[in-house]
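K.L.:
below are the sequence and a predicted model for it; my questions follow.
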Amino acid sequence: ADFLEKKGESVSAVILLELDHFVAFKRAFGRVKVPGSDQTYNIYYNNEGVETRYEEDPTGKYPPRLVAIKEEVELERRADDANAAAVIKRIDTYIEATQPLIEYYDQKGIVKRVNADQSIEAVRADIEAIIESVK
């Protein structure tokens, strides 16, 4: 915020996509894709035809691993999405980093909130409406 002000730049609106933290967790932790493809699924939301199971670590040293399968193919996960603790840490870090900015711009009355727990089309429409309103 200070950086922009020092450069003489002004901000007319800050768009805040609001999402329950547990929903954000499930969106990241549940994300899977077909190997070698851009086809993605989410084990919690977009999961038609996707089976899930837990695989035990043969040594017993590590907790069970969540595996998603579609048409007998194991779906891939980003390494940082497959680790629940890492996903929680990412969400916490995001909140810590953005909260001061949100408060700063909220005091200026320019934070525009969008419910991010709706369809992509609805979120896009809300964002476009905000952009149009500040032109």
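P.N.:
That came through, no problem.
K.L.:
make it CA atoms for all contacts and neighbour counts henceforth
P.N.:
OK.
K.L.:
tell me, how many residues neighbour the nearest residue to Val50 once chain neighbours are set aside?
P.N.:
Excluding the flanking residues, the one nearest Val50 by C-alpha to C-alpha, 6 or more residues apart in numbering is Lys70, at 4.8 Å. Residues near Lys70, counting by other C-alpha atoms under 10 Å, number 16.
K.L.:
any buried residues in the longest helix seen in the chain, and which?
P.N.:
Using DSSP state H, we find that the single longest helix of the chain is helix 84-107. Counting neighbours by 16 or more other C-alpha atoms under 10 Å, one finds that the buried residues in helix 84-107 are Val87, Ile88, Arg90, Ile91, Ile102, Tyr105.
K.L.:
what of stretch 14-25?
P.N.:
Val14, Ala24, Phe25.
K.L.:
quick check: the spatially closest residue to the first one that is not a sequence neighbour vs Ala122, distance?
P.N.:
Using C-alpha to C-alpha, 6+ apart and skipping the chain neighbours, the partner closest in space to Val14 is Val111 (4.7 Å). Remark: distance between Val111 and Ala122 (C-alpha to C-alpha, to the nearest Å) = 19 Å.
K.L.:
the more surrounded of these two?
P.N.:
Counted by other C-alpha under 10 Å, Val111 and Ala122 do not tie: Val111 has more neighbours, with 18 against 14.
K.L.:
try this one side by side with the last:
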Amino acid sequence: MWETILNIFSVTVISSVLARAAPIIFASIGETISERAGVINLSVEGTMMLGAMVGFAVAKTSNSLILGFLAAMVVGMAMAAIVAFSSITLRRDQVAVGFVLTMVGISLSSFLGTPFVRTPGLAVRPMPIPVLKDIPIV
């Protein structure tokens, strides 16, 4: 039993967890700084997902890691510009804008990224409903 507990807290496991959590840690630090400045940006997750997908797609198609990084940065800047424009110029609610951009970023990354990984996302199986299946329009 003690071996299992000690294996969980080994240096290898802890370093692996920290390495894999680094992007989330950096994003949360950036979000904390922006919230301290008075800006609520809920689109961080959608920005990360869309930036990662675009960066991967560009790097894979161009065989250039640098172009992939640049494309991901451009997507991040574009999402931040949309948040800023919507919140400052159009005076929209920061929470609503952030929520919408999170959903758009996650959905776009899933939709546009599927050809690059050849793994479709979750799908809803058709479920026949006896009353509705007899209606020709539905």
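P.N.:
Arrived safely, thanks for sending. Note that the structure is predicted; figures quoted are calculated from it, not measured.
K.L.:
where does the TM-score land?
P.N.:
Scored by TM-score structural alignment, normalised by the length of the first structure, the superposition of the two chains gives a TM-score of 0.29; 63 aligned residues with a C-alpha RMSD of 4.3 Å.
K.L.:
show me what the longest helix of the first structure is in contact with.
P.N.:
With contact meaning C-alpha atoms under 8 Å, 6 or more residues apart in numbering, helix 84-107 of the first structure is reached by Ala1, Val14, His21, Ala24, Phe25, Ala28, Phe29, Asp80, Asp81, Val111.
K.L.:
state the next helix or strand along the chain beyond that helix.
P.N.:
strand 111-115 (DSSP states H and E).
K.L.:
elements contacting the helix or strand just after that following strand?
P.N.:
As assigned by DSSP H and E, the chain's next helix or strand after strand 111-115 of the first structure is helix 120-133. Applying 3 or more C-alpha pairs under 8 Å, 6 or more residues apart in numbering; DSSP states H and E, we find helix 120-133 of the first structure packed against strand 111-115.
K.L.:
now the angle from the strand it packs on to helix 120-133?
P.N.:
Interaxial angle of strand 111-115 of the first structure relative to helix 120-133 (axes from the mean of the first three to the mean of the last three C-alpha atoms, to 10 degrees): 160 degrees.
K.L.:
in strand 111-115 of the first structure, which residues are buried?
P.N.:
Val111, Lys112, Val114.
K.L.:
return the distance of the first one relative to Leu101 of the first structure.
P.N.:
In this structure, Val111 of the first structure lies at 10 Å from Leu101 of the first structure, with C-alpha to C-alpha as the measure.
K.L.:
that older thread, might you report the residue contacts of the residue nearest to Val14 of the first structure?
P.N.:
Contacts of Val111 of the first structure by C-alpha under 8 Å, 6+ apart are Ala13, Val14, Ile15, Leu16, Ile102, Tyr105.
K.L.:
the helix or strand hosting the fourth one vs helix 84-107, what angle?
P.N.:
Going back to what we said before, that points to Leu16 of the first structure. Using DSSP H and E, Leu16 of the first structure maps to strand 14-18. Here the directions of strand 14-18 of the first structure and helix 84-107 differ by 140 degrees (the same axes, to 10 degrees).
K.L.:
mind giving me the packing neighbours of strand 14-18 of the first structure?
P.N.:
By 3+ C-alpha pairs under 8 Å, 6+ apart, strand 14-18 of the first structure packs against strand 111-115.
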